[in-house]
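fold the following and give me the result.
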Amino acid sequence: MSVLFISGIDTDIGKTYATGMIAKALMQHGVNVITQKLVQTGVARDLISGKIGIADDIITHRQLMGIPLQPCDIDNTTCPYRYEKPASPHLSAALANDILNTDVITSVTKILQADYEVVLLEGAGGLLVPITEQLLTLDYIAEQGYPLILVTSGRLGSINHTLLSLEAIKSRGLDVHSVIYNHIHDNAAQTDEQIAASTIKFLQNYLAEYHPTAHWLALPVQEDNGFSHTDFILPQNFV
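Now for the predicted structure:
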């Protein structure tokens, strides 16, 4: 298993934080790991050169891992498709008069696999976000056969979104590698401790019945600066 795809039940669920924390934990276990971003939208353009910058999520991954940007980041191997418009990839690419070719994404993943034991490939938005007019994110994952890590939370509605995502994964015949609970929404509007605790219990029971080989993990609570002083402990057989 050299590629794990990290997705979430929705946008702003904490995929980037999860990806960076998993990478950091794997590094601490002596695993040679790198992260990749499927496609990044909402990337700032340099006012002088006019060039699109490095993917924001890749920068965050490296900060969480405690390492500088790598050569494969600087030459954009870890995220070849970056767009200025913060929107669904199919729209952002169209507005940039660009054509997103998933073969390019696959080829750079293989390049990274040659140098690293594990590649953590973070998606954009949820599983059914369109990459192009013809291809959903989940279609691409199914083509590649990547095991999936799904990030969820205790926000009101998360049970529904999580089960829908798990059903979609199952319909493509893909493996649910892990479900990661992110505490990011524990204190959000319309969510309280009872809702969050009930969500955790329900999803754990659901996984045990329908996806018994999947890992259940909880991310350390993020500090105000977006980081955590608590190590993220992975199960011994995670990879």
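
from here on, contacts and neighbour counts on C-alpha atoms
Fine.

give me the neighbour count for Ile149.
Residue neighbour count, defined by other CA atoms under 10 Å, stands at 26 for Ile149.

just the one 5 residues further on next, same as before
With neighbours defined by other CA under 10 Å, the count for Gly154 comes to 25.

so Val239 makes contact with Met1?
Yes: taking CA atoms under 8 Å as the contact criterion, Val239 and Met1 are neighbours in contact, 6.7 Å apart.

now show me the structure for the sequence below, then we'll compare the two:
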Amino acid sequence: MNGATHTAAAHRMQLIPSPAFACFVTGTDTGVGKSLVSAALLRALARHYPRVVGMKPVAAGTIHTPQGPASEDALQLRAASTVAVPPALDNPVLLPDPLSPHLAAERAGVRISVPALQARYEALCEHADAVVVEGAGGFLVPLAEDCTIADLAQALAIPVVLVVGLRLGCLNHALLTAQAIRARGLPLAGWVANQIDPDMAAVEDNVAYLRRHLGAPLLGRIGYLTQPLSAAVELALPPEWLRR
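Got it, this is the predicted structure:
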């Protein structure tokens, strides 16, 4: 990033309403446990902040509920939040088809705009002391032809937590994602190791390598779960996250 881009990011950080803590959760791929970790982060933060709320800016794929179509991810975040906000704030873009967001949006006739999502985040921040924003898919997943999840994270200008799905290939995926996060001028605030392959070989060796090379604190390890529940996940929050 050049100096002008860093200056613009710093300017955005001054303009966006600042809760006491906020982070952006991304993953090495889709299906690696971002919602599980995001909800666990909300539960951990709720022990230190009275008003915690999760945000799923873009969700692709819905389930039927008595209140109408909803995102499973958004519902999981709402269950772990201590503040209830309108869906327009915590899940502003809800797309029916379980596809890459840019394709699901095209099918639905929806235009996803990073500035619009940023505005919803700013409004959400007025209701919370701590906010956890969950991305969609991996860090470079497209939201439209001209923007990605990385662009959204950069616009929000908040630290990033990386969920690493432990399976063959995770070292490459994790290190490339960490590199992409830092290339956007964003701090990698921590990472979580989630074993999604029950038969993965050399799990301990892989985790040890990432601990040496990711350059960020390991917030927690999740063993293989047949029925993932955020209440069963314990994460260690760095002390600096808790400063008021």
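
hmm, back to that, between Val239 and Met1 of structure 1, who's got more neighbours?
Neighbours were tallied for Val239 of structure 1 and for Met1 using other CA under 10 Å; the higher tally belongs to Val239 (14 against 10).

ok, now how distant is the aligned partner of Leu41 of structure 2 in structure 1 from Leu120 of structure 1?
Leu41 of structure 2 maps onto Ile22 in structure 1, with residues paired by TM-score structural alignment. Counting by CA to CA, to the nearest Å, the separation of Ile22 of structure 1 from Leu120 of structure 1 is 8 Å.

so for these two, which sits in the more crowded spot?
Each of Ile22 of structure 1 and Leu120 has its neighbours counted (other CA under 10 Å); Ile22 has more, 24 against 21.

re the thing from before, list the residues that contact the match of Leu41 of structure 2.
Neighbour list for Ile22 of structure 1: 232, 234 [criterion: CA atoms under 8 Å, 6 or more residues apart in numbering].

in structure 2, which spans are strands?
Along structure 2, the segments classed as strands by DSSP state E run 21-27, 52-55, 58-60, 63-65, 68-70, 93-95, 130-138, 142-144, 147-148, 160-166, 188-195, 218-222.

from Leu100 of structure 1, how far out is the residue sitting furthest away from the middle of structure 1?
Here the centre of structure 1 is the reference, and by CA atoms, centre = their mean the most remote residue is Ile48, at 31.2 Å. Taking CA to CA as the measure, Ile48 of structure 1 falls 25 Å from Leu100 of structure 1.

with Phe202 of structure 1 instead?
Here the criterion is CA to CA. By it, Phe202 of structure 1 lies 39 Å from Leu100 of structure 1.

equivalent analysis for Val179 of structure 1, please.
Remark: distance between Val179 of structure 1 and Leu100 of structure 1 (CA to CA) = 29 Å.

which one of the two is surrounded by more residues?
Neighbours were counted for Val179 of structure 1 and for Leu100 using other CA under 10 Å; Val179 has more, 26 against 19.

corresponding residue for the more buried one in structure 2?
With TM-score structural alignment as the criterion, Val179 of structure 1 pairs with Trp191.

kindly report the same for Arg62 of structure 1.
So, by TM-score structural alignment, Arg62 of structure 1 is matched to Arg78.

ok, that match touching Arg43?
No: taking CA under 8 Å as the definition, Arg78 of structure 2 is not a contact partner of Arg43, at 10.9 Å.

how about the contacts made by Glu234 of structure 2?
In this structure, Glu234 of structure 2 makes contact with 40, 44, 220, judged by CA under 8 Å, 6+ apart.

output the longest helix belonging to structure 1.
Selection of the longest helix in structure 1 by residue count, based on DSSP state H, yields helix 193-210.

what helices or strands is that one leaning on?
Helices and strands touching helix 193-210 of structure 1, by 3 or more CA pairs under 8 Å, 6 or more residues apart in numbering; DSSP states H and E, are helix 158-171.

the helix it packs on vs structure 2, mean deviation?
Between helix 158-171 of structure 1 and its aligned partner residues in structure 2, the average distance after superposition works out to 0.8 Å, using mean CA distance after the TM-score superposition for structure 1.

distance between that helix and the chain's centre?
If you compare the mean C-alpha spot of helix 158-171 of structure 1 with that of the full chain, they lie 16 Å apart, counting by CA atoms, centre = their mean, to the nearest Å.

how about it, which residues are buried there?
158-159, 161-162, 165-166, 169 (16 or more other CA atoms under 10 Å).

which of those residues sits closest to Ile184 of structure 1?
Set against Ile184 of structure 1, the nearest of the buried residues of helix 158-171 of structure 1 by CA to CA is Ser158 (12.1 Å).

name the nearest residue to the closest one, ignoring sequence neighbours.
Closest residue in space to Ser158 of structure 1, ignoring its immediate chain neighbours: Thr152 at 6.7 Å, by CA to CA, 6 or more residues apart in numbering.

in structure 2, what residue corresponds to that neighbour?
Alignment note: Thr152 of structure 1 maps to Val164 in structure 2; criterion TM-score structural alignment.

was I right to think that match contacts Ala193?
Yes: at 5.1 Å, Val164 of structure 2 counts as touching Ala193 under the criterion of CA under 8 Å.

okay, now the counterpart of Thr28 of structure 2 in structure 1: neighbour count?
Residue pairing (TM-score structural alignment): Thr28 of structure 2 is matched to Ile9 of structure 1. Other residues near Ile9 of structure 1 number 25, with proximity taken as other CA under 10 Å.
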